[in-house]
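**Q** My questions concern the predicted model and sequence given below.
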Amino acid sequence: MFFDYVKNKKVSVHYESGFAFDIVYPEKDVLQWIPTSDKSLAPSGREHYEVEEVSDKIFYVNWVEETGVVVSQILNFNSNKVLAFMTWNDEKGRGGRASIFHKGTFEIR
């Protein structure tokens, strides 16, 4: 069901934190993301993702990037709102990890 919403489309995500990305889904279970702001933890990536519909048109999408960044994202296609939690290796962080919580909006193009 999720793939039906994103297949052959670009999802432009804009977080209040200033992070922004274009995400395309070239095939089921694969996404490609490209930062569209100067804030990013890596230049871009092609990742395998997992998704679960948690409510009508609300999807929980997760992936692990090659760099070790973990992204958990909730996309609400009813309101075009997005929530995300990102975590990555950081010796100074709790448990050796740093993290950030994002909220924002997205557009389908």
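**A** Perfect, thanks for sending it.
**Q** Only C-alpha atoms from now on, for both contacts and neighbour counts.
**A** OK.
**Q** can you pull the contacts of residue 39?
**A** 18, 19, 20 (Cα atoms under 8 Å, 6 or more residues apart in numbering).
**Q** Now do stretch 89-104: distance from first to last residue.
**A** 24 Å (Cα to Cα, to the nearest Å).
**Q** and residue 72, what is it in contact with?
**A** So residue 72 contacts 60, 61, 62, 63, 84, 85, 86 (Cα under 8 Å, 6+ apart).
**Q** one more structure, for comparison:
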Amino acid sequence: MARPEAAVQAVQAVPSVPAFAGHTYVLTLDNGAVLRNSYSADGTTLTWKALEGPMAGHSGQERLSVRAVGEGLYFVNWVEASGMTVSHVMDLRSRTVSVYWTYATPDGGRTGELHTATLQRVAS
């Protein structure tokens, strides 16, 4: 049975650009890390730099997977070249981020950490 054309178009619709796209934010995490995150105009790429904390001086550019999960609320995920995975739930309304990341341990295993952060927009 063929699907109606309108349904096919809805499935193929391009997702809207996230509200954080084209902006730069400073994230201050509960572990002392401070990150500067700059998002591309289409919201598909992140350029980040660790300004303070355990990763100070590290930086990268990441390809993002993004899903809007509410008004001003986004689930954002990426995998870094190092194998570190990072997931954010960004709440632009409350200017907070719930962060979960995983990384390899010296014994060959993996571990994860859950953090919270404040979000300050510093450039548009």
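**A** Yep, that arrived. These numbers were taken from a predicted model, which means no experiment stands behind them.
**Q** Fetch the TM-score of the aligned pair.
**A** Overlay of the two chains. TM-score (TM-score structural alignment, normalised by the length of structure 1): 0.87; 106 aligned residues with a Cα RMSD of 1.9 Å.
**Q** Among the contacts of residue 39 of structure 1, which one lies nearest to residue 69 of structure 1?
**A** residue 19 (14.4 Å; Cα to Cα).
**Q** Just tell me what that closest one corresponds to in structure 2.
**A** Residue 19 of structure 1 maps onto residue 33 in structure 2, with residues paired by TM-score structural alignment.
**Q** How about residue 98 of structure 1?
**A** In structure 2, the residue matched to residue 98 of structure 1 (TM-score structural alignment) is residue 111.
**Q** Could you check how far residue 82 of structure 1 is from residue 66 of structure 1?
**A** Distance from residue 82 of structure 1 to residue 66 of structure 1, by Cα to Cα: 23 Å.
**Q** Between the two, tell me which one has more neighbours.
**A** A side-by-side neighbour count of residue 82 of structure 1 and residue 66, using other Cα atoms under 10 Å, places residue 82 first with 21 against 11.
**Q** ok, and the closest non-adjacent residue to the more buried one?
**A** Distances taken as Cα to Cα, 6 or more residues apart in numbering place residue 75 nearest to residue 82 of structure 1, at 4.7 Å, with adjacent residues excluded.
**Q** Any idea how many residues pack against that neighbour?
**A** For residue 75 of structure 1, the neighbour count with other Cα under 10 Å is 22.
**Q** can you check residue 37 of structure 1 too?
**A** 12.
**Q** ok, which stretches of structure 2 are strands?
**A** Counting by DSSP state E, structure 2 has strands at residues 24-29, 34-39, 45-52, 59-63, 65-70, 73-79, 85-91, 96-104, 110-123.
**Q** For the nearest residue to residue 114 of structure 2 once chain neighbours are set aside, which residues are in contact?
**A** Spatial nearest neighbour of residue 114 of structure 2, chain neighbours left out: residue 100 (4.5 Å); criterion: Cα to Cα, 6+ apart. Residues in contact with residue 100 of structure 2 (Cα under 8 Å, 6+ apart) are 86, 87, 88, 112, 113, 114, 115.
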